[in-house]
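Chemist: Pasting a predicted model and its sequence here:
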Amino acid sequence: MSLQEIQKRASALSEHRDRLSALFLTLQSNLDTVKNGSLADIKRVARQVAKEHNELVDHIKAHPELFEKPRTYVVDGIKFGMLLSNGSLQWDDDEKVCDRIRRLVDAGEITAEQADLLIKTTEKPVASALAQLDAKVLKRLGVSVEGAGDQPLIKSVDSTIEKAVTSVINAAIKEANAELS
């Protein structure tokens, strides 16, 4: 294969990327139109749903005697009532809890076997440290180096698609964070 043939392939790739870029930009424009058209309504209704939900929770909490038997009811597809919950475990600092477990083992209140079940220990090779080793040592460890040496490079000089993708991702993240606030 000659350099001219490879240049033709690169030119063909460029044409396809340009078409893809145009399609993506059209899609982005359409998404913005749809999103901007209905997003305000979606947010408004979502706030109403959250308000109704919270008010229903408050009413149920205020009158638990209404949910002794039966404990739940269904009205218009909404199941509501009381449910026995086991709760969830919470702590602020993993390291502090592990230290306390070890102290209880030392005090004889928890067995070493229980501590092994309570504390998760994870061993994992450190890639950055392994990268410092000689190739012979790496081979003896069963570690291979992938992608070293000359590799084909194909990169768009005009990064319209990459910018559009980044723009969509950043907009989605911004919306998600705003909705959580």
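Modeler: Perfect, thanks for sending it. Residues are numbered from 1 along each chain as shown.

Chemist: make it CA atoms for all contacts and neighbour counts henceforth
Modeler: OK.

Chemist: Helix or strand: which one has the residue nearest to the spatial centre of the chain?
Modeler: Per C-alpha atoms, centre = their mean, the C-alpha nearest to the average position across the chain is that of I173, at 11.1 Å. Using DSSP states H and E, I173 maps to helix 160-180.

Chemist: another one to put next to it:
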Amino acid sequence: MQLSDIEARAARLAKTRAKLAEVVGDLDADIAKARRRRMPIIKKLVAEAEAERSAIQLLVEDNKHLFVRPRTVVMHGIKIGLAKGKGKIEIPDAAQVIKLIRKQLPEQADLLIKTTEEPVKGAIAGLTVAELKKIGVTVIEAGDQVVIKPTDGEVEKLVDALLKSAAETGETAPAGEAA
């Protein structure tokens, strides 16, 4: 086995990936064209749906007596009626709220205040091996690993995702095609 044998296979891989990128590019162009063609009707229907939803909301608000029992009904696949609101908690000044919890509700402070401490992996990754050992951190899978990675752009990300998906689902090239 020579490096030239691997280079030949790399050339085949690059050629296949280029063909795949071209087909994916064509697909993207077709999708964009279809999106542009359909967008006016989509926008029109979204506006109509919102107008109908708003009209129903006003009718329900003006006729709450119709939704006592049951509080909701399903009409033509759409649930309509009244439901208890969930409300929303607003904390404008977290530091002040924490201070007041500690003062007013000290016995519940552990439940009401979240304290989080965790190592920062990005910073730890910059430490030397000796420093990592000192703090009990080990590096896993740091040995040589095979790298087969294209050096080109965005279309390649989609190509990689398609290839990964095919590998995960066990799909293979159709019969008669070389891998």
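Modeler: Received the coordinates, thanks. Please read these numbers as outputs of a predicted model, since none were measured by experiment.

Chemist: Which residue in structure 2 aligns with the residue nearest to the centre of structure 1?
Modeler: In structure 2, no residue is paired with I173 of structure 1, using TM-score structural alignment.

Chemist: what's the host helix or strand of S21 of structure 1 packed up against?
Modeler: Element membership for S21 of structure 1, per DSSP H and E: helix 3-62. Under the contact definition 3 or more C-alpha pairs under 8 Å, 6 or more residues apart in numbering; DSSP states H and E, helix 3-62 of structure 1 sits against helix 160-180.

Chemist: So which other helices or strands are in contact with the helix it packs on?
Modeler: Right, helix 160-180 of structure 1 is packed against helix 3-62 by 3+ C-alpha pairs under 8 Å, 6+ apart.

Chemist: Is it correct that V74 of structure 2 falls within a strand?
Modeler: Yes: assigned with DSSP: H, G, I helix; E, B strand; the rest coil, V74 of structure 2 falls within a strand.

Chemist: which SS class is the closest residue to it other than its chain neighbours?
Modeler: Among residues not flanking V74 of structure 2 along the chain, I80 sits closest, at 6.1 Å (C-alpha to C-alpha, 6 or more residues apart in numbering). Of the three states, I80 of structure 2 takes strand under three-state DSSP.

Chemist: ok, now the one 10 residues further on?
Modeler: Classification of E90 of structure 2 by three-state DSSP places it in coil.

Chemist: And it, how close does it get to A83 of structure 2?
Modeler: Distance, E90 of structure 2 to A83 of structure 2, by C-alpha to C-alpha, to the nearest Å: 21 Å.

Chemist: what do you get for E141 of structure 2?
Modeler: 53 Å.

Chemist: can you check I41 of structure 2 too?
Modeler: Distance, I41 of structure 2 to A83 of structure 2, using C-alpha to C-alpha: 33 Å.

Chemist: now Q145 of structure 2
Modeler: 57 Å.

Chemist: Same check on T115 of structure 2?
Modeler: Counting by C-alpha to C-alpha - T115 of structure 2 and A83 of structure 2 are separated by 35 Å.

Chemist: which of the two has more neighbours?
Modeler: A83 (9 against 6; other C-alpha atoms under 10 Å).

Chemist: Give the aligned equivalent of that one in structure 1.
Modeler: So, by TM-score structural alignment, A83 of structure 2 is matched to L83.

Chemist: Could you verify that that match is part of a helix?
Modeler: No: according to three-state DSSP, L83 of structure 1 belongs to no helix; its state is coil.

Chemist: Apart from its chain neighbours, what residue comes closest to it?
Modeler: R71 (7.1 Å).

Chemist: ok, that neighbour - contacts?
Modeler: By C-alpha atoms under 8 Å, 6 or more residues apart in numbering, the contact set of R71 of structure 1 is G81, M82, L83.

Chemist: Next, format those as JSON lines and append distance to L3 of structure 1.
Modeler: Below are those laid out as JSON lines (distance: C-alpha to C-alpha, whole Å):
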{"residue": "G81", "distance to L3 of structure 1": "73"}
{"residue": "M82", "distance to L3 of structure 1": "74"}
{"residue": "L83", "distance to L3 of structure 1": "72"}
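
Chemist: Alright, that wraps it up for me.
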